[in-house]
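1. need a structure here:
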Amino acid sequence: MTAASTFTFRASLGDMDPESSAYMALQPPPPATPPTPEMAREGMRRARPFNQPDLPHVAMTREYAVPGKGGTFQVRYYRGVRTFPDEALPVQVYFHGGGWVIGDLDSHDWLCRAVANAANCAVVSVDYRLAPEHRFPAAFDDAVTATQWVAAHATMLNVDPSRISVGGDSAGGNLAATVALALRDDAKVKLRAQILTYPITDLTFTYDQRFEKGVALTNGGMRDFIDHYVPGIAQRRDWRCSPLLAPSLKGLPPALVILAGFDPLYDEGEAYATRLKAEGVAVTVKHFPGQMHGFVSRPKLLPKSLDAIADITAFMAAHS
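-> Prediction:
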């Protein structure tokens, strides 16, 4: 049984923005069988030049190795192009999307650069471990560790430890939400904001899942990702992967929730925003009714991504 929807917008395929419709028309038909993780990763790499324009210049980038529970992983550090070298910047710790299975530092390189430049901030992008090679809670553990590492190394990174936010898209939005929960009572890391772009919030499929075809992410594709990351059904109720099911959301940092109309995750994203607000968290919701899942990382073909980045920039400015 699905939960009653509180949707403010119920998308049908005829309502899709022209740019999104044109994008979907260019896509090949889905394969008869689901792609392997390796095939999906290669497909994402090949699609990158078609989805993203040339990389914007930033003041600097640098990669660091971070020791984690499962070994060392990489993070990539950016400083916005209009920032001063001696300025302790606000910083967003960013977790890329890709269903915990695909994506890497390069898949979201353009987006991290764009946010750093637009918000005059630093961004630390996290190359967390992927499933199915590393199942839950590996990605969650790396996300928490990376955020704690940024706070502990604020002087080295020349960022302000009192102005740390977390953000991410899709599976990365899930990680940002769960990191905010994990660090809610951490005296050493006081998050200023959480930016959740079409986040995954409930792995139990409690909420309506409305798209089987015609969109970038389908119900079946989402189930495949979840099966790779959290194969155990009972584990999917753990708040570390299903933040919507956490016992309490009180005391969390202000949240920006960005939702796309053509997305099987819309209902659970809106439900999370609704519950945050009900439990006293300051929430801003931005609806993009004609857009599909993943639009923010496809700026070359879907210009509405720039509007979402402007929303992120404004929210960071108000909470940093």
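2. going forward, measure contacts and count neighbours with C-alpha atoms only.
-> OK.
3. all helices for the stretch 201-320 of the chain, in order.
-> 219-229, 266-278, 304-318 (DSSP state H, counting those that start in this stretch).
4. Ser165: which of these is closest?
-> Closest approach to Ser165 among the helices of the stretch 201-320 of the chain is made by helix 304-318 (8.1 Å; CA to CA).
5. for Ala11, find the nearest of the helices of the stretch 201-320 of the chain.
-> helix 266-278 (9.8 Å).
6. can you spell out which helices and strands pack onto the closest one?
-> Applying 3 or more CA pairs under 8 Å, 6 or more residues apart in numbering; DSSP states H and E, one finds that helix 266-278 contacts strand 255-262, strand 283-292.
7. quick check: which of the ones you listed is buried the most?
-> strand 255-262 (a mean of 25; mean count of other CA atoms under 10 Å).
8. against which helices or strands is that strand packed?
-> strand 191-197, helix 266-278, strand 283-292, helix 304-318.
9. contacting residues around that strand?
-> 9-13, 16, 193-199, 211, 215, 266, 269-270, 273, 281-293, 295, 308, 312, 315 (CA atoms under 8 Å, 6 or more residues apart in numbering).
10. give me the distance from that strand to the chain's centre.
-> Mean-position distance between strand 255-262 and its chain equals 11 Å (CA atoms, centre = their mean, to the nearest Å).
11. about what we covered before: save the helices and strands packed on helix 266-278 as TSV, and put in distance to Ser21 too.
-> Below are the helices and strands packed on helix 266-278 laid out as TSV (distance: least, CA to CA, whole Å):
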stretch	distance to Ser21
strand 255-262	11
strand 283-292	9
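12. nearest approach to Arg48 belongs to which of those?
-> That would be strand 283-292 among those, by CA to CA, at 17.1 Å.
13. where does Thr33 land in three-state SS?
-> Using DSSP: H, G, I helix; E, B strand; the rest coil, the structure places Thr33 in coil.
14. roughly how far apart are it and Asp224?
-> Using CA to CA, to the nearest Å, we find Thr33 at a distance of 11 Å from Asp224.
15. looking at the helices of the stretch 201-320 of the chain, which is buried most?
-> Mean neighbour counts for these (mean count of other CA under 10 Å) peak at helix 266-278, with a mean of 22.
16. tell me the angle that one makes with strand 255-262.
-> 160 degrees (axes from the mean of the first three to the mean of the last three CA atoms, to 10 degrees).
17. between helix 266-278 and strand 283-292, how big is the angle?
-> Going by the same axes, to 10 degrees, helix 266-278 makes 170 degrees with strand 283-292.
18. contacts for helix 266-278 next, please.
-> By CA under 8 Å, 6+ apart, the surrounding residues in contact with helix 266-278 are 5-7, 198-202, 207-209, 244, 249-250, 255, 257, 259-260, 282-283, 285.
19. what does stretch 298-307 contact?
-> Residues contacting stretch 298-307 (CA under 8 Å, 6+ apart): Glu19, Ser20, Tyr23, Phe50, Asn51, Gln52, Pro53, Gln291, Phe295, Val296, Ser297.
20. to compare against the first, here's the next sequence to fold:
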Amino acid sequence: MKRLLPVLTVGACLMTTPLAAEPIVPTPVEAQAVAFMQQDEAWFIAHLKGPREVSEGHALDPRLQYVLENVTRPAATPAVKAQMRAVYASEAGRKATRAALDRYWATRTAPVEGVLASDRTLPTRSGDMPVRIFVPAALQGVKSAPVLVYYHGGGFMFGSLNAFDPSLRALARDLKMIVVAPGYRLAPEHPYPAAHQDAEDAWKWVAAHAAEFGGDVKRLSLGGDSAGGTLALSVALKQKKATVRPTGLLLYYPGVDRMNSYPSMTELGSGYGLDADSLDYLAAQVYPAGSTPPAEDASPMQADLKGLPATVVVTAGFDPLKDSQRAFADKLSGAGVAVKRLHYPSLIHAFLQTTAYVPDAQKAQTESATLFGQTRK
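-> Predicted coordinates:
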């Protein structure tokens, strides 16, 4: 990715010359792997190692089951996990692991045309932070467009603007909104509260400077997937009495409750890409011993949800977090929040990074973003 040009600080606003973002381009091998996964589902059904897997009466997408059987589960044995965590303990290991994951996620997400993406920086309490702004073709040149501040997922330890670039372009296109994506700091180099502070600082910057990139300060929303959904909720809960408050929340399979156990974690907490022991490992890296994050930061389920804006919660049938997300949507409703839960029973956690080869994932992304965008006009 090109480096940003020198910046000029003016008051509280960090002015930069925006540069066109350069998304990850698949190598021939990566393109071939995606093409293989785009075969008709009948081929995958015929080549599964076991019977179709079912949860709550619905079958897992056969392409996803094939990947779980042949890629995910063989790499999730205790020995392999221990080896990977040992590698990740070093700076070089983290750099290599993150780079590999960035490429994997980006190249497994459907590419998108017609969205202009530019890189800038913005000031935070801890220094400058990269931000990528996505403007769909229909809004280029518009002076007052709705804006979604969106935080990528990755367990607070993985992910980047490059990794999530294709899915962010898709969101901007289908939402018909400007999408602003902060490149917040990651653990373990930057444990709690680094990401949460960056997330809030990004929101406040957008609220103060939306007009500078064509945004309408009266139509600002928050969103995120997985850990990014947790960040979006954290920011929203802290803005309930602010002058500028989010008008909506778009949450894809968010982390909402670290305090309680749910049946879906027992059923799906091993072998579906988000294992219970991996969540424990992530938590230990993100929240160091002795840290006591408030409910709004770590377990939004335990916070006072009254006063939150209209919310769309998107869940997946083979996500071990689905029961907590269902309970969270119910609690939102009970708190008087207008909430819509969209459930896609054939999918897994992080399905936004499978849209290049899973038709149901592409449908879920398009439907959910289109619905949310229609309510933000």
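21. for Leu175 of the second structure, which non-adjacent residue is spatially closest?
-> Among residues not flanking Leu175 of the second structure along the chain, Gly373 sits closest, at 4.2 Å (CA to CA, 6 or more residues apart in numbering).
22. which residue in the first structure lines up with the one you found?
-> Per TM-score structural alignment, the equivalent position to Gly373 of the second structure in the first structure is Met316.
23. before we move on, back to that, do you know which of the helices of the stretch 201-320 of the first structure lies nearest Leu181 of the first structure?
-> The nearest among those, by CA to CA, is helix 266-278 at 11.5 Å.
24. which stretches of the second structure form strands?
-> 8-10, 13-15, 19-20, 54-55, 58-59, 115-124, 127-136, 145-151, 178-182, 215-225, 248-252, 310-316, 339-344 (DSSP state E).
25. contacts only, for Leu157 of the first structure.
-> When contacts are counted by CA under 8 Å, 6+ apart, Leu157 of the first structure touches Val150.
26. swap in 10 Å and give it another go.
-> The contact partners of Leu157 of the first structure, taken as CA atoms under 10 Å, 6 or more residues apart in numbering, are Arg62, Tyr77, Tyr78, Arg79, Ala88, Leu89, Val91, Ala122, Val124, Val150, Ala151.
27. from Ala100 of the second structure, how far off is Trp203 of the second structure?
-> Counting by CA to CA, the gap from Trp203 of the second structure to Ala100 of the second structure is 29 Å.
28. more crowded one of these two?
-> The neighbour comparison of Trp203 of the second structure against Ala100 (other CA atoms under 10 Å) goes to Trp203, with 28 against 12.
29. what's the match for that one in the first structure?
-> In the first structure, Trp203 of the second structure lands on Thr147 (TM-score structural alignment).
30. ok, now Ala227 of the second structure?
-> Correspondence of Ala227 of the second structure to the first structure, assessed by TM-score structural alignment: Ala171.
31. let me see the contact set for the equivalent of Ile133 of the second structure over in the first structure.
-> With TM-score structural alignment defining the correspondence, Ile133 of the second structure maps onto Tyr77 in the first structure. Each residue near Tyr77 of the first structure by CA under 10 Å, 6+ apart is listed here: 60-64, 91-93, 112-113, 116, 122-126, 150, 157.
32. check Pro199 of the first structure too.
-> 97, 167-177, 243, 257-259, 265-266, 268-270, 272, 293.
33. what about 8 Å?
-> Here Pro199 of the first structure is in contact with Gly168, Asp169, Ser170, Ala171, Gly172, Gly173, Asn174, Val257, Leu265, Gly269 (CA under 8 Å, 6+ apart).
34. buried subset of those residues?
-> In terms of neighbour count (16 or more other CA atoms under 10 Å), the buried residues within those are Gly168, Asp169, Ser170, Ala171, Gly172, Gly173, Asn174, Val257, Leu265, Gly269.
35. map Arg113 of the first structure across to the second structure for me.
-> Checking TM-score structural alignment: Arg113 of the first structure goes with Arg169.
36. if you could redo that for Ile195 of the first structure, that was the one I meant.
-> Aligned partner of Ile195 of the first structure by TM-score structural alignment: Leu250.
37. who's sitting farthest from the centroid in the second structure?
-> Distance from the C-alpha centroid of the second structure peaks at Ala46, with 32.4 Å (CA atoms, centre = their mean).
38. gap between it and Gly334 of the second structure?
-> Going from Ala46 of the second structure to Gly334 of the second structure by CA to CA gives 45 Å.
39. one more: Leu342 of the second structure?
-> Using CA to CA, we find Leu342 of the second structure at a distance of 18 Å from Gly334 of the second structure.
40. next: Asp304 of the second structure.
-> Plainly put, Asp304 of the second structure is 11 Å away from Gly334 of the second structure if you go by CA to CA.
41. compare the helices and strands packed on helix 266-278 of the first structure and give me the one nearest Val230 of the first structure.
-> Comparing these by CA to CA, strand 255-262 comes nearest, at 23.8 Å.
42. residue range for the closest one in the second structure?
-> Strand 255-262 of the first structure corresponds to residues 311-318 of the second structure when matched by TM-score structural alignment.
43. one step back: show me what contacts the match of Trp203 of the second structure?
-> Thr147 of the first structure makes contact with Val93, Val166, Val179, Val189, according to CA under 8 Å, 6+ apart.
44. what residues are up against the third one?
-> Spelled out, that is Val179 of the first structure. Taking CA under 8 Å, 6+ apart, we find Val179 of the first structure in contact with Phe140, Ala143, Val144, Thr147, Val166.
45. counterpart of Thr284 of the first structure in the second structure?
-> Under TM-score structural alignment, Thr284 of the first structure pairs with Lys340 in the second structure.
46. apart from its chain neighbours, what residue comes closest to that match?
-> Nearest to Lys340 of the second structure is Val312, by CA to CA, 6+ apart, at 4.8 Å.
47. kindly reformat the helices and strands packed on strand 255-262 of the first structure as CSV containing distance to Tyr229 of the first structure.
-> What follows is those, written out as CSV (distance: least, CA to CA, whole Å):
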stretch, distance to Tyr229 of the first structure
strand 191-197, 19
helix 266-278, 18
strand 283-292, 23
helix 304-318, 27
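48. to Pro231 of the first structure, which of these lies closest?
-> It is, among these and with distance given as CA to CA, helix 266-278, at 19.9 Å.
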